[in-house]
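Colleague: Just the structure for this:
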Amino acid sequence: MSDTARAIRRVYLACEFLPADPTVRGLVSIGLTDDAGRDYYAVNNDMDFTAVLDVPWMVDDVWPWLPRCTADGYPYLLDRVHPDVKLIKEIRDEVAMYFACGPPETHLYAACGGQHIHRLHSLWDNHWEVMPSAVPRWFHELWSLAVQAGNPPLPERPRREHHALTHARYYRTLHERLLTLTACPRCGGDGFRPARGFHRTPAGRQWAAPPRIGCVDESPATRRVPEDHGYPPYRPDTGSDRSTRLPTRQMHSVVCDVCAYVYDEDGDGILVFVDPEEAVRDVLRHHWMCLTDGRAICPRDDEEHRAVYDELMPPEPGAGGDERIPPDEEIDERIPPDEEIDERIPPDEER
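Modeller: Model prediction:
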């Protein structure tokens, strides 16, 4: 292993948190460990206890590993006097001190660690100018290193033990296993491409990424350079040598709205028309039906088409159940005025 690799401190991070709460109240616990075995663990006394206890899997897998008050029969009360339970301000100061004590160059590692490093940075409200320079700004993803190694068999992960420090220690074991498969035998390193200056602020620049330095091939073998095949040099396309675009025109085709048959009565392929009026005239010659709402129906005689034709036919007289006689056919059974019988006694017959 090179002197550069020995001067790098490897820190492994794991957090327990509420996925729906990205603030510090969503942080349950944080665990840190490094390659020298220095550990840090803290439980957030300012967490949202109600939200944590509303998540069933956190009650079953996370809460049992936290310091709890069980003497009085209250397993869902956090032991606030336990030394691991701390205020968020204490956690922030102690985490900053943890990263400050050690070599000036620190590499941070985690597995699926996007949320984990976010919880770490949330101790300073994700404000990099306020966050101490010793705290890493980014991390190495261990699962990507496992993929680069060909997804080899990995150490067994602790089951149902959602403890931040236990997970951080597992990440260290996982990385040590992957180093045996991916680390450069000459320069050591962390299994990824060798680099220098990680997480250090260059003078005069704010959080600029340092240059990467790879392994140098010092073998006496002759280097292979690309052969010159006589290809012309690349010239950017300025648009001057582009072929002229031909004018385009919108064409129309006819499709049956019942069976999706494309109008092709001549059998020479899909017929297209310059305008819709020409299309209507042509399909009407072949007994198509063109409706006022724009639909077209082919003359195919099957059950589906007949059902559509029946819907378009006007209702038969009396089909609606109204058997009333039209007004012009009503029979007036009243006696006409000239046929009315006056049963009154005439005046000359009165006595």
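Colleague: C-alpha from now on. contacts and neighbour counts both.
Modeller: OK.
Colleague: Count the residues that sit near Asp16.
Modeller: Careful, residue 16 is Glu; it's not Asp. For Glu16, the neighbour count with other CA atoms under 10 Å is 23.
Colleague: and it, what helix or strand is that in?
Modeller: strand 8-17 (DSSP states H and E).
Colleague: what does the helix or strand that that strand is followed by rub up against?
Modeller: Counting by DSSP H and E, the next helix or strand C-terminal to strand 8-17 is strand 27-34. Strand 27-34 is contacted by residues 9-18, 39-44, 47, 119, 164-169, 172 when judged by CA atoms under 8 Å, 6 or more residues apart in numbering.
Colleague: what packs against the strand holding Glu16?
Modeller: The helices and strands touching strand 8-17, judged by 3 or more CA pairs under 8 Å, 6 or more residues apart in numbering; DSSP states H and E, are strand 27-34, strand 105-110, helix 114-121, helix 164-182.
Colleague: Looking at the ones you listed, which one is packed in the most?
Modeller: Ranked by mean neighbour count under mean count of other CA atoms under 10 Å, the helices and strands packed on strand 8-17 are led by strand 27-34, which reaches a mean of 24.
Colleague: Give me the angle between that one and strand 105-110.
Modeller: Going by axes from the mean of the first three to the mean of the last three CA atoms, to 10 degrees, strand 27-34 is angled at 130 degrees with respect to strand 105-110.
Colleague: residue contacts, Asn126?
Modeller: Residues in contact with Asn126 (CA under 8 Å, 6+ apart) are His118.
Colleague: Is it part of a helix or strand, or is it coil?
Modeller: Recorded secondary structure, Asn126: coil (DSSP: H, G, I helix; E, B strand; the rest coil).
Colleague: let's see this one next to it:
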Amino acid sequence: MRIYYGTEFLDTGTTIELISIGIVVDDGREYYAVNFDAPWQKVAQHDWLMENVVPHLPLVDGIRRGPFGGQPQFQIDPTNVAVKPQWVIANEVREFILSTLEPELWAYYAAYDHVVLAQLWGPMVNLPTGVPMFTCDLKQEHVRLGRPPLPSRDGDEHHALADARHNRTMGTLLEGIARPVELLELVEFDPEEADA
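Modeller: Take a look at the predicted model:
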């Protein structure tokens, strides 16, 4: 069964630190968590994350400007049910994925998402048994199918759960396009040409 997910993370060039993760399964289940252990001071120094990701997170009193126009300040709301230590997120995500029959991971521009997902459990060799070792890429599927029009967004980009929901919408659309294309490829297959 397809599992669509999205992550937000801090990419320092040497590490990728999880900020939040959203997961949506074809059976309707959803999961969302914000990493209490993320390097929030480094996040506050990252203009793009401050503009695009932090406003979607559960905050105490929003984002405030520092004194004299200094660095923006914010505090993650530790009382919000989505805010959890990374070890809790790792356990919950593992159980969520493993409770899915034949899990198949999907994300949009999936390379970094898979790395940050796998690093929930440390080095890649610690990936729990049963958690897929790769994530299928919706962007690659989109290109493979000739770049059909995709559904637009309504301003909720970079909220991990909203991204996962949108990934499911795109995945369902692309899967519907792929079926007829793959059937057509089977019909057009000529075994005599294959032997030549």
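Colleague: now for the helices and strands packed on strand 8-17 of structure 1, which one comes closest to Ala149 of structure 1?
Modeller: Closest to Ala149 of structure 1 of the helices and strands packed on strand 8-17 of structure 1 is helix 164-182 (CA to CA; 6.1 Å).
Colleague: okay, the closest one sits on what stretch of structure 2?
Modeller: Per TM-score structural alignment, the counterpart of helix 164-182 of structure 1 in structure 2 is residues 160-178.
Colleague: Now do that stretch: distance to the chain's middle.
Modeller: The chain centre lies 11 Å from the centre of stretch 160-178 of structure 2; the measure is CA atoms, centre = their mean, to the nearest Å.
Colleague: What does Asp34 of structure 1 correspond to in structure 2?
Modeller: Match for Asp34 of structure 1 (TM-score structural alignment): Val25.
Colleague: and what of Phe99 of structure 1?
Modeller: Matched across to structure 2, Phe99 of structure 1 falls on Ile97, judged by TM-score structural alignment.
Colleague: Show me what the helix or strand hosting its match is packed against.
Modeller: Secondary structure assignment for Ile97 of structure 2, by DSSP H and E: helix 86-98. When contacts are defined as 3+ CA pairs under 8 Å, 6+ apart, helix 86-98 of structure 2 packs onto strand 30-35.
Colleague: once aligned to structure 1, how far is the very next helix or strand once past the strand it packs on on average?
Modeller: Beyond strand 30-35 of structure 2 on the C-terminal side, the first helix or strand identified by DSSP H and E is helix 40-44. Compared with structure 1 after fitting, helix 40-44 of structure 2 has a mean deviation of 0.7 Å; criterion: mean CA distance after the TM-score superposition for structure 1.
Colleague: Name the surrounding residues that touch helix 40-44 of structure 2.
Modeller: Helix 40-44 of structure 2 is contacted from outside by Leu10, Leu49, Met50, Gln71, Pro72, Gln73, Phe74, using CA under 8 Å, 6+ apart.
Colleague: Among those residues, which one has the most neighbours?
Modeller: Phe74 (20 neighbours).
Colleague: residues in contact with it?
Modeller: Ala44, Leu59, Val60, Asp61, Gly62, Ile63, Arg64.
Colleague: Show me the residues you listed that map onto helices.
Modeller: Judged by DSSP state H, those include Ala44 as members of helices.
Colleague: Now rank the contacts of Phe74 of structure 2 by neighbours and give me the top one.
Modeller: Comparing the contacts of Phe74 of structure 2 by number of neighbours (other CA under 10 Å), Ala44 comes first, having 19 neighbours.
Colleague: what does that one align to in structure 1?
Modeller: With TM-score structural alignment as the criterion, Ala44 of structure 2 lines up with Leu53 in structure 1.
Colleague: Report the separation between that match and Cys112 of structure 1.
Modeller: 24 Å (CA to CA, to the nearest Å).
Colleague: Then Cys101 of structure 1?
Modeller: Here Cys101 of structure 1 is placed at a distance of 26 Å from Cys112 of structure 1 (CA to CA).
Colleague: Over to Trp124 of structure 1?
Modeller: Separation of Trp124 of structure 1 from Cys112 of structure 1 (CA to CA): 21 Å.
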